[in-house]
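whatever this is, show me its structure:
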Amino acid sequence: MLNQIKTLRNKIINIPRQAKATIIFILASLITRGLSIISTPIFTRIMSTFEIGEVNIFNSWNNLIYLIVGLSLSSGSFNIAMKEFDDRDGYISSILGLSSISAILFIIIYFLFEDTFLNFIDISNFLVYIILLNVLLKPSMNFWMMRQRYEYKYKKMSIMTIISSILSVGLGVFCVIYASKNTNLSLANVRVLSMNIIPLIISIYLFITLIIRGKEIINIKYWKFALKLSIPLIFHSISKQILDVSDRIMIQHFDGLDKVGIYSIIYTLSSVSLLVWSAINRSIIPYLFDVLSEKIKKNKLKKIVNTLISFYAITCFLLILFAPELISILATDVYLDAIYLVPPIATGIFFTALYNIYANILLFYKKTKMIMFTSISAALINVILNFLFIPKFGYITAAYTTLFTFVILSIMNYYLSKIIHNGEKIYDDNFLFGISIVLISVSMPVILLYDYNVLRYIIIFITLLLIIIKRNDLLNIIKELISDNYDETL
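A predicted model of the protein is given here:
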């Protein structure tokens, strides 16, 4: 027994530092997301659908405004700058200065046109103040975390991420329960404040630390470098965010906040599989980049991607099959009427996987303008479809427009990746799109099975049996991914 423990310990110690860091980062992300999901049943049982709708509309506007005001400085140019410049402290403090100037200008504009702004986004002044604090302070945390990832310093970042999540979720639950006993308090405001206060305190500390360590706020050379690479990705990031949140904003406008609350909880449930995809995508990227750099053969990548995408498709299908039970655990009977949203949303989430694996090829070749084009096109399609159909058919339509949009986004990235690689196949495209068609074909009829539990449980049993039979293929792929060295430049 002791020898087995020593052998396991040695294997863990000998895992390459880059691979070990990646695994820890993924686990920290899973824990953070898991805590959010675990706390959902508490909030859905205390807060009304209207109040949950308020919180989700805040999150939508907060993320969108943060991307615009933050100039997308934490994506695109950051990792390249970490490789390009020796003075990493100086670079980070200077772009923190740039993001702060942008945030201050936005704050000034807000106070000059406060009434117009509030009428446009339709949330309380209190919630806007939290957004203003986020756009000013949160970049410090993002820059610090991105540097930790780049340098594979997984210990500090993982500890900070997990502790911050535990404190935020714990404080949120405590404050909402306490506030529910006081009818004068807005539960939406309490929850938003409680889930932002810990990250904001950490951000203040990091803001001061990064400025002192870098010793410069204005550096025109660094600013030009960051903006040149980030500006194309600003439009991509904004478009991607619009694609993610436009359904909720339009549901608020046409159907009211209570429907936003219902839709958001169902969307959260349907996107639980993203926990799995986040880990899969991060593990695929190093292999893909090695293939494109001609370090390994393409057939190896095809086998890995086929296995992992198949596993992810089965995960999405199981989530759809288990929807009634998951809603009973995470929410209340109020949300059961919207159970029929799960199949189209969960299937749409699967297509983000196809979008990602083809977009990764464009990212390798630094074709950020192509990525921007597909994101803007998809966002426009989604907004137009929601605008046309939500007023006529209600908020349920948003689930199907989301599915359609992600299918189009996947197809666009597929064709662009082929063009950029001279028509050469990187993946087994026929297999991947075959899996997609199969998933759509078997997922949509599940809507009819929600009233026939015995038949649904039989299908669940067969699906789980299939996973057990094929488990060795998946485990072997995982072992390959963990055992290989990750190139530090990726």
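
switch to C-alpha atoms for all contacts and neighbour counts from now on
Noted.

show me the contacts for the nearest residue to residue 247 once chain neighbours are set aside.
Closest residue to residue 247 apart from its sequence neighbours, by C-alpha to C-alpha, 6 or more residues apart in numbering: residue 398 at 5.8 Å. With contacts defined as C-alpha atoms under 8 Å, 6 or more residues apart in numbering, residue 398 is in contact with 247, 386, 390.

where's residue 398, which helix or strand?
Using DSSP states H and E, residue 398 sits in helix 397-420.

report the buried residues of the top helix by length along the chain.
Determined from DSSP state H, the single longest helix within the chain is helix 220-255. By 16 or more other C-alpha atoms under 10 Å, the buried positions in helix 220-255 come out as 222-223, 226-227, 229-255.

ok, stretch 87-103 next?
Residues of stretch 87-103 classed as buried by neighbour count (16+ other C-alpha under 10 Å): 88-103.

next: stretch 155-172.
Neighbour count says stretch 155-172 has 157-158, 160-162, 164-169, 171-172 buried, by 16+ other C-alpha under 10 Å.

what sits up against it?
24-25, 28, 31-32, 35-36, 39, 145, 148, 190-191, 194-199.

tell me which element residue 278 is part of?
helix 274-292.

let's compare: structure for the following, please.
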Amino acid sequence: MSLLQKMNNSLSGRAFIYTVGNFVLGASNFLASAIFVRMMSTSDYGLASVYITWVALVSQIIGLRIEGTIQNAKLTYGKESLKAYCSSILFLDLVVFLVVLVLSIIFIEPVAFLLNLDQGVWLLAVITAFFLTCSNLRKCYCSAIKNAPGDLLISCILAFAQIGLSVLLILFSVCDNSYFDRVWGYSVPTVAVGVGVCVFFFFKGKRFVAPKQWKFCLSFSIPMIFNGIAYLVINQSDRLMLNSMVGSDAAGIYSFVYNIALPISVITQSLGAAWQPEYYELKAQGDEDALKTHERRYTLNVLIITVILMCVSPEILKLLGTQDYYSGLVILPVVIAGYFFQFLYTWPLNCELYHRNTVGIALATLVAAAFNIALNIFLIPIWGMVGSAVATCAAFVLLFVMHHISARIMVDEYTMTLKWFAPYVIACVCATAALTFLVDVLAARWALSLVLCVLLVVRFKKNRSII
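Prediction:
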């Protein structure tokens, strides 16, 4: 048995694989951001970010959130039937995609005008969105069967191909426009990998029309479509609204700041990918003591990592960006804090998903999304990027609170309380406020980060795991 296989057989090993692998991906995205901001104008960079946002949003609709049903399908049908299940729901999604594509072609002019997109770019976004869903399905399948290397392989192929092709197209001005070069550089690898995933599941699963499994999938996923759209509205609408209300320059700077804050998202998503199947198994076994141990350790470690990133991120922005992007320094701590509240909401979310409380999930996220839009509309004209960052962070706080309330009401087995979360929330808010004022005081920030790094290492040596 290879070292990688041995690591994949334990929770801490899978967490390490996901974290290291996603850090490599995060580093590549950092470097890509530094390259793109130098190769593209702030306007083209902002427009490309808006395109990628639209792809993610359309993917939530076309994709039917089928990937979100994999963990529950594994519990219902068993691991040995999972490929057949994936084949059947992917075929269902293919039919939906073809219908949406035909409708997009028929109504291309009004849709493109409404969204302020080139007609060809809109059609490419629709096509890319479906194949992005295919890749996400494969990633969730690998996560469900605890195959961390397989999950990361898809991510690495996509990331490096998207970055590499985009750089080549921009470098040689293939489209005579860096915005279109970036769009094609992102979409072509996404489609290619998605085609490969379709071939894999159709040949391995060999199941296409399966009404019983379709019904299971849709009963779970349809409410999750609204949840996915609402979540993207919280996570991405700030860029779209800045682009519309202030301009593509502001959207570009704001998007770059989010890329700088991305490591905390990479870490929490990596740990979450390793933790979710373990959580399902511990819940099925009724091992509440083990769950409580993981809850305390996991949350405190993520808080420490969050504050460390707040401390060092201003220098990362200055290193990777040009002076055109320095105006985004002031919003960095708030953006990073928003990612921490995204992590906190996964505690009630995982419990809701396990108990299939999908309607409650959708309603809670929709309320937070509506709040985010309203607050952005109010704050962007007053504070611009700062207003958008504050609005989005506040929306993630509300998202966490709404899901906590939903889980407390709808799921008897959810026992976590706001009192339990309070110390972590207070610490995050205090750190955000302090480090916003200390953004120009390098020595204090880096001294604090060093102390926290030592604390994190000590905790890891003691527990032998971040989670």
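
after superposition, how close is the longest helix of the first structure to the second structure?
Superposed on the second structure, helix 220-255 of the first structure shows a mean distance to its aligned partners of 1.4 Å (mean C-alpha distance after the TM-score superposition for the first structure).

and the angle from that helix to helix 397-420?
140 degrees (axes from the mean of the first three to the mean of the last three C-alpha atoms, to 10 degrees).

chain center to helix 220-255 of the first structure, what's the gap?
Relative to the centre of its chain, helix 220-255 of the first structure is centred 14 Å away, using C-alpha atoms, centre = their mean, to the nearest Å.

with stretch 319-338 of the first structure instead?
With C-alpha atoms, centre = their mean as the basis, stretch 319-338 of the first structure stands 22 Å off its chain's centre.

which residues of the second structure does that stretch align to?
The aligned range for stretch 319-338 of the first structure in the second structure is 309-328, by TM-score structural alignment.

list the buried ones in that stretch?
309-314, 317, 320-321, 325, 328.

cool, stretch 64-81 of the second structure as well?
By 16+ other C-alpha under 10 Å, the buried positions in stretch 64-81 of the second structure come out as 64-74, 79.

stretch 100-113 of the second structure too?
100-101, 104, 108, 111-112.

name the nearest of those residues relative to residue 289 of the second structure.
residue 100 (47.4 Å; C-alpha to C-alpha).

measure the aligned partner of that closest one in the first structure to residue 284 of the first structure for me?
Matched by TM-score structural alignment, residue 100 of the second structure corresponds to residue 106 in the first structure. Residue 106 of the first structure sits 38 Å away from residue 284 of the first structure, taking C-alpha to C-alpha, to the nearest Å as the criterion.

repeat that for residue 271 of the first structure.
Distance from residue 271 of the first structure to residue 284 of the first structure, counting by C-alpha to C-alpha: 20 Å.

same check on residue 200 of the first structure?
Taken as C-alpha to C-alpha, the span from residue 200 of the first structure to residue 284 of the first structure is 33 Å.

more neighbours, these two?
residue 200 (20 against 17; other C-alpha atoms under 10 Å).

trace the more buried one over to the second structure, please.
Match for residue 200 of the first structure (TM-score structural alignment): residue 191.

excluding sequence neighbours, find me the nearest residue to its match.
Nearest residue to residue 191 of the second structure, sequence neighbours excluded (C-alpha to C-alpha, 6+ apart): residue 131, at 5.2 Å.

map that neighbour onto the first structure.
Residue correspondence, TM-score structural alignment: residue 131 of the second structure in this structure matches residue 137 in the first structure.

and for its match, the neighbour number?
By the criterion of other C-alpha under 10 Å, residue 137 of the first structure has 24 neighbours.

sec struct for it, please.
Under DSSP: H, G, I helix; E, B strand; the rest coil, the three-state class of residue 137 of the first structure is helix.

does it touch residue 207 like I think?
Yes. Contact criterion C-alpha atoms under 8 Å: residue 137 of the first structure and residue 207 qualify, at 6.9 Å.

so where is the longest helix of the first structure in the second structure?
With TM-score structural alignment as the criterion, helix 220-255 of the first structure aligns to 211-246.

list the residues that contact the match of residue 100 of the second structure.
residue 69.

okay, it and residue 204 of the first structure: tell me how far apart.
Residue 106 of the first structure sits 19 Å away from residue 204 of the first structure, going by C-alpha to C-alpha.

same thing with residue 476 of the first structure?
44 Å.

with residue 475 of the first structure instead?
In this view, residue 475 of the first structure and residue 204 of the first structure are 43 Å apart by C-alpha to C-alpha.

ok, these two, which is more surrounded?
Neighbour totals were compared for residue 475 of the first structure and residue 204, and residue 204 leads with 15 against 11 (other C-alpha under 10 Å).

contacting residues around the more buried one?
137, 140.

ok, so what distance separates it from residue 18 of the first structure?
29 Å.

can you check residue 365 of the first structure too?
22 Å.

and those two? which has more neighbours close in?
residue 18 (20 against 13).

how about residue 308 of the first structure, what's its match in the second structure?
So, by TM-score structural alignment, residue 308 of the first structure is matched to residue 298.
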